[in-house]
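1. Model the following, please.
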Amino acid sequence: MSGFGFRITDGKAARIDVQDALGCTADLVWVHLSTTAEHAQTWLRDEAKLLDYVVDALTATETRPRCEAVGEGAFLNLRGRSKEELDTSDLLASVRIWAVKGRVFSVTRKPLIAVAEVEKMVERGEVRDPGDLIAAFATAITADLDPDVATLGDELDDCEEQLDANRVFELRRAVSKVRVAAIGYKRFLSPQRAALEKLAALPGDWLADDDRLHLAAAADRAARMAEELESIRERAALIHETLTDMRAEQIDSRSLIISIAAMVFLPLTFLTGLYGMNVKGLPYAEEPWAFDAIAAACVLIAVGVVAYFTMRHWFRR
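-> Okay, the predicted model is just below:
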């Protein structure tokens, strides 16, 4: 089982072993486990003496952002970007946090980018209590996600600038990729905002006023990103419809050209086919000028049909 621990006293942090963290006394003891092993559940229950409900929540396979008050503490599940490439249906990895006064347990199954940033904040002395630690997690996760959401918007802007009927398939793939990512992020950011707001409103002296303000700021940032993702999703849908319309117009235009060509050659085909029959009795078949007359008639018919279509503006796209 991999993980680490910190003991924080008067703002000074010292890294400790996970096993040694259980007997420590300090302003804050933070134990972080990064594992998918089943014995993590046994350790949390038998060694850390956590409630079965809390242990199950910390080690669950499927999770979504939520916050629940349990006794004198609170359980919080957040979602953030991972160092590993995840499935397109589940783009964000989870961190499960159990916090009480003076002690925090966190568990990740996938390497979370925000964990490294929180470690740096702890080592710099910016974390003094459980409220600071949870606020640090919320701030680090939203700060890491914000540029990614902005990038999705920029990619969609590029697609809008490059709208071209000749690049429909390429642009469709790009727009679909952005839309899938936006849907995947929004799926977790909306409940994440609600979880942070609920945590900020929980009673308890282990959450200071400044912690609640930081949580509210992180929730507001998550709400703004969720709104931006909804806007990206709607814009992607509109661009997709525009590309579909452009493709349909392109097909209609080409079909019109083919139809006009067919209309021009239809009477010519009839005339040449008629005089191409190997039968006797065709008018003027024996006359020496018959071929020239038929050729001239074909030219006149073709010019007449084209002139008619031009007058009716059929060649306009």
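2. Could you use CA atoms for every contact and neighbour count after this?
-> Noted.
3. which stretch of helix or strand covers residue 141?
-> Per DSSP states H and E: residue 141 is located in helix 130-161.
4. Give me the packing partners of that helix, helices and strands only.
-> Applying 3 or more C-alpha pairs under 8 Å, 6 or more residues apart in numbering; DSSP states H and E, we find helix 130-161 packed against strand 73-80, helix 113-123, helix 168-201, helix 209-275.
5. Identify each buried residue in that helix, please.
-> 130-143, 145, 148-149, 152-153, 156, 159-160 (16 or more other C-alpha atoms under 10 Å).
6. what angle do that helix and helix 209-275 make?
-> Relative orientation of helix 130-161 versus helix 209-275 (axes from the mean of the first three to the mean of the last three C-alpha atoms, to 10 degrees): 20 degrees.
7. please give me the structure for this one as well, since I'd like to look at both together:
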Amino acid sequence: MTKPIALKPLHALLLDGQGGARDMDAAEINAWRPDQGLAWLHLDYTEPEQSEWLRNQSGLSELVCEALLTENTRPRATLTGDGLLIALRGVNLNPGADPEDMVSVRLYVTPDRIISTRKRRLLSVTSLAEDCRKGEGPANVADFLVQLSGNLVERMGEVVEEIEEELSSLELQLLDEGHSAAIRQALSNLRRQTITLRRYFGPQRDAFSQLQNDRASWLSNDHRLELREISDRLLRHIEDLDMIRERAAMAQDELVSQQSDQLNQRMYLLSLIAAVFLPLGFLTGLLGINVGGIPGSDNPYAFGVFMLILTLLVALQVWYFRRQRWF
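-> Presented below is the predicted three-dimensional model:
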């Protein structure tokens, strides 16, 4: 007989059905029975001990184990018997991380047991575990799904709001300061971030739709309505991301327009200067050739007269340019 593994999961909670829960030790985990209440085990699948327990002592099928241990996953919800195999993603709010670097959580949910796995810490799961310990958690497995989904979408909304505020700040800087390399780089990063989030939010909504449609016996109509509301909130976040992306594109277009206007103004100024000095250069070059017969070569007042002629010529050009409204 295989010796039971002294499992040390990230969270091992026995829910009391009233919103509270208590932590279970390794012996209680291995001795747990469905009649004791709803058990929630949250594992780090990169830990060899925890993955071994999942494969050999959890009692789950090989297919479910592989789904809980897979490295790459896409948001989904699949009904297997009376259990649900679910993969969801949450924004990465860990210190020093990029929010668009989404964190995956995999769950296998039955009426009497929840097993979830992750690689990186997900604040939505951590806060749910703390709510359970404080007596403010879910009463049953359906409540658990609704509360976890709500936590994930709520934090997604917070990230979307932060991105929108950042974009508004960049738009004000663009109006006040005009074109700058820093604003251009910030807009590019913001567009990349929204594109990445939009890419992940869409499949997440599809997973919530699957949850609503799957006919799990323990998922009531009220819970389906709550999941639909969560899905609608996620849809609004997706629409906000689309709007942010379009606003960022318009801001980038404005940057390009400002840069083009600045370049055109400078080229226009240089063209005016060249137009003023072109006849002056022609006259000075013509009188500067080293051949006989140059007018005024023997006259001591010739240089002053020539400078006066050049000054009058410049004044005539400026008058003409202003009359034509070239500047």
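8. Leaving out chain neighbours, which residue sits closest to residue 76 of structure 2?
-> residue 207 (4.4 Å; C-alpha to C-alpha, 6 or more residues apart in numbering).
9. Could you find the counterpart of that neighbour in structure 1?
-> Here residue 207 of structure 2 is matched to residue 195 in structure 1, going by TM-score structural alignment.
10. Just the endpoints, please. Distance across stretch 292-301 of structure 2?
-> 18 Å (C-alpha to C-alpha, to the nearest Å).
11. and for it, what span of structure 1 is it aligned with?
-> The aligned range for stretch 292-301 of structure 2 is 280-289, by TM-score structural alignment.
12. returning to that earlier point: any idea how far the helix holding residue 141 of structure 1 is from the chain center?
-> Put simply, helix 130-161 of structure 1 sits 12 Å off its chain's centre (C-alpha atoms, centre = their mean, to the nearest Å).
13. for stretch 63-79 of structure 1, same thing?
-> In terms of C-alpha atoms, centre = their mean, the centre of stretch 63-79 of structure 1 is set 25 Å apart from its chain centre.
14. Please apply the same query to stretch 233-250 of structure 1.
-> What separates the centre of stretch 233-250 of structure 1 from the centre of its chain is 19 Å, taken as C-alpha atoms, centre = their mean.
15. whereabouts in structure 2 does that stretch align?
-> Under TM-score structural alignment, the match for stretch 233-250 of structure 1 is residues 245-262.
16. which parts of that stretch are buried?
-> Within stretch 245-262 of structure 2, the residues scored as buried using 16+ other C-alpha under 10 Å are 245, 247, 248, 251, 252, 254, 255, 258.
17. Would you enumerate the residues in contact with the residue nearest the centre of structure 1?
-> In structure 1, the residue lying closest to the centroid (C-alpha atoms, centre = their mean) is residue 181, at 1.1 Å. Contacts for residue 181 of structure 1 were tallied using C-alpha atoms under 8 Å, 6 or more residues apart in numbering; they are 88, 91, 152.
18. which residue lines up with it in structure 2?
-> Taking TM-score structural alignment, the alignment pairs residue 181 of structure 1 with residue 193 from structure 2.
19. now swap in residue 137 of structure 1 and tell me
-> Correspondence of residue 137 of structure 1 to structure 2, assessed by TM-score structural alignment: residue 148.
20. Make sure that match is actually in contact with residue 128.
-> Yes - between residue 148 of structure 2 and residue 128 a contact is recorded at 6.8 Å, counting by C-alpha atoms under 8 Å.
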